[in-house]
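Engineer: Mind looking at a prediction? Sequence and model below.
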Amino acid sequence: MGSPVLYLFGSAAPPVHDVAAVVEDAQRRGFTVCLGLTPTAYRWLGDRLPDLQEVTGYPVRSEYKLPGQRDVWPKADVIAFAPATFNSINAWALGLTHNFVVGVVAEAVGKGIPMVAMPCVNAAYVQHSQFERSVAVLRGMGVEVLYGDGGFVPNQPGRGRPREYPWPVVLDAVERRFTGR
């Protein structure tokens, strides 16, 4: 049996620019990594996509495959969605599967795949009443949402600190969810 498969998903928030280092850290921790991005995050990383594909050994995906096409990724053992934007968190909680990564995580709930999510939103977004409801819905479905103490704490608008995004917390949670410890 090979190494466990981690689907690492990211949306268009500044920490997504550091995803190559996260992939390498996950690989050092023993995971095979398949990288999926929202369409905007995919565009943001456009010039780095060939390198990311080479590092993971799999195509970086942002779109659904066509009917009848074989899946180019192995089945996931665990999924991490980070950074997850305001839009992605809300769409996931509401079951709005307008893009590939949100569709996969929405379906993964029903498949019982262990999942971790860490938002990346500013303090103005979290004032919207839907955000807290969405976090509660995801937690109620068994998703470990790393938000608040011990996870992501929002900054004021325009004062983001992407280099301080707590990526190791995500991978630590992935290991816990996968091993059941």
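Structural biologist: Noted; the coordinates are in hand. Numbers count the residues shown, from 1 in each chain.

Engineer: only C-alpha atoms for contact and neighbour calcs from this point on.
Structural biologist: Noted.

Engineer: what residues are up against F178?
Structural biologist: Going by CA atoms under 8 Å, 6 or more residues apart in numbering, F178 touches 77-78, 114.

Engineer: which element is it on?
Structural biologist: helix 167-179 (DSSP states H and E).

Engineer: What residues of that helix count as buried?
Structural biologist: Within helix 167-179, the residues scored as buried using 16 or more other CA atoms under 10 Å are 167, 170-171, 173-175, 177-178.

Engineer: and which of those residues is nearest to N90?
Structural biologist: V170 (19.3 Å; CA to CA).

Engineer: what number of residues lie near W92?
Structural biologist: Number of residues near W92 (other CA atoms under 10 Å) recorded here: 23.

Engineer: contacting residues for it?
Structural biologist: 102-103, 105-106, 138.

Engineer: can you give me the offset of stretch 165-173 from its chain's centre?
Structural biologist: 11 Å (CA atoms, centre = their mean, to the nearest Å).

Engineer: likewise stretch 116-136?
Structural biologist: The answer for stretch 116-136 is 15 Å, by CA atoms, centre = their mean.

Engineer: next one: stretch 96-116
Structural biologist: Stretch 96-116 sits 10 Å away from the centroid of its parent chain (CA atoms, centre = their mean).

Engineer: Surely G36 is in a strand?
Structural biologist: Yes: applying DSSP: H, G, I helix; E, B strand; the rest coil, one finds G36 inside a strand.

Engineer: Quick one: residues contacting it.
Structural biologist: Counting by CA under 8 Å, 6+ apart, G36 has contacts 7-10, 60-62, 100-101.

Engineer: Show me those residues that map onto strands.
Structural biologist: Among those, DSSP state E puts 7-10 in strands.

Engineer: V78 is in contact with A117, isn't it?
Structural biologist: No: the criterion here is CA atoms under 8 Å, and V78 misses it with A117 at 11.2 Å.

Engineer: ok, second structure coming up, stack it against the first:
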Amino acid sequence: MSELPKKPFLYVIVCASGIAGDVGKLITAAHDRRWDVGVIATPQGLGFIDAEAVETQTGYPIRSAWRSPGDPRPLPPPDAIAVAPATFNTINKWAAGISDTLALGTLCEAYGLGVPTAVLPYVNAAMAAHPAYSRSLEQLREMGVLIGSYRPHPPKAEGGADQFRWEEALDLLAPAISPQH
């Protein structure tokens, strides 16, 4: 009896955004493409998702805080990372090398480990107009991070959710790592 090939493991990092509750769409798309998935949420992002539903869907606990020394690692090492949705705050901190949450620490370390990473920003146009945002995206591009195509939505519009393509993260990562079939 032959053993099934190991599925690649995707970390999905979820930030505090109005559309974060739809992260199950990305998890479903990843499962359809033969990825196993674990979710890391920013501390504020936890309040925007249905943790029980996400844990049931992935089969893994959601991570949001560092584990204590000696505690087992609840997720396997990632073969790739998708940051979706990514907020203005997370993008700017990540580009600056700030590692004050597990999510940001994971992203900062991923660069040094060479883990393919895609980011799907979800920001409004007023925030995106701040000069730090374009500099941060450029810094991330220089680091090899793959940036999604979402266009910022009007401020206070609660808009753009229908234009947010969750599966774009997988499309961006496909050339970097191809799941075994």
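Structural biologist: Right, received. Where do you want to start? Values in this document were obtained by computation on a predicted structure and should not be read as measured data.

Engineer: Any idea what the TM-score comes out to?
Structural biologist: The TM-score (TM-score structural alignment, normalised by the length of structure 1) is 0.91; 174 aligned residues with a CA RMSD of 1.4 Å.

Engineer: what about burial for the contacts of F178 of structure 1, which qualify?
Structural biologist: Listed as buried from these are 77-78, 114; burial here means 16+ other CA under 10 Å.

Engineer: quick check, nearest of these to H17 of structure 1?
Structural biologist: Using CA to CA, V78 is the member of these that lies nearest H17 of structure 1, at 21.8 Å.

Engineer: And that closest one, what's its match in structure 2?
Structural biologist: Alignment note (TM-score structural alignment): V78 of structure 1 maps to A80 of structure 2.

Engineer: wait, what's in contact with its match?
Structural biologist: Contacts for A80 of structure 2 (CA under 8 Å, 6+ apart) come out as 9-11, 115-117, 173, 177.

Engineer: Quick test: name the residue nearest the centre of structure 1.
Structural biologist: Central residue of structure 1 (CA atoms, centre = their mean): F81, 1.4 Å from the mean position.

Engineer: Show the subsequent helix or strand relative to the helix or strand hosting it.
Structural biologist: Here F81 of structure 1 sits within strand 78-84, counting by DSSP H and E. Tracing the chain past strand 78-84 of structure 1, the next element assigned as helix or strand by DSSP H and E is helix 86-94.

Engineer: okay, the angle between that next one and strand 78-84?
Structural biologist: Orientation note: helix 86-94 of structure 1 sits at an angle of 140 degrees relative to strand 78-84 (axes from the mean of the first three to the mean of the last three CA atoms, to 10 degrees).

Engineer: How many residues are close by A21 of structure 1?
Structural biologist: Neighbour count for A21 of structure 1, taken as other CA under 10 Å: 12.

Engineer: Oh, that last question was meant for D36 of structure 2, not what I typed.
Structural biologist: D36 of structure 2: 22 neighbours (other CA under 10 Å).

Engineer: nearest spatial neighbour of it, skipping sequence neighbours?
Structural biologist: F9 (4.8 Å; CA to CA, 6 or more residues apart in numbering).

Engineer: go on, S149 of structure 2?
Structural biologist: S149 of structure 2's closest residue in space is L120 (CA to CA, 6+ apart), at 7.4 Å.

Engineer: How about A124 of structure 1?
Structural biologist: P157 (6.5 Å).

Engineer: As a check, name the ranges of all strands in structure 1.
Structural biologist: Secondary structure of structure 1 (DSSP E): strands at 5-10, 32-37, 78-84, 115-119, 144-145.

Engineer: Take those strands and write them to TSV, including distance to D18 of structure 1.
Structural biologist: Shown next, in TSV, are the strands of structure 1 (distance: least, CA to CA, whole Å):
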stretch	distance to D18 of structure 1
strand 5-10	11
strand 32-37	13
strand 78-84	10
strand 115-119	15
strand 144-145	20
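
Engineer: wait, which of the ones you listed is closest to G151 of structure 1?
Structural biologist: strand 115-119 (7.0 Å).

Engineer: State the span of structure 2 onto which the closest one is aligned.
Structural biologist: Using TM-score structural alignment, strand 115-119 of structure 1 pairs with 117-121 in structure 2.

Engineer: Also stretch 19-28 of structure 1?
Structural biologist: Against structure 2, stretch 19-28 of structure 1 falls on residues 23-32 (TM-score structural alignment).

Engineer: List of residues touching that stretch?
Structural biologist: Against stretch 23-32 of structure 2 from outside (CA under 8 Å, 6+ apart): 14, 36-37, 49, 54, 57-58, 84, 166-167, 170.

Engineer: How far does that stretch sit from its chain's centre?
Structural biologist: On the basis of CA atoms, centre = their mean, stretch 23-32 of structure 2 is displaced by 12 Å from the centre of the chain it belongs to.
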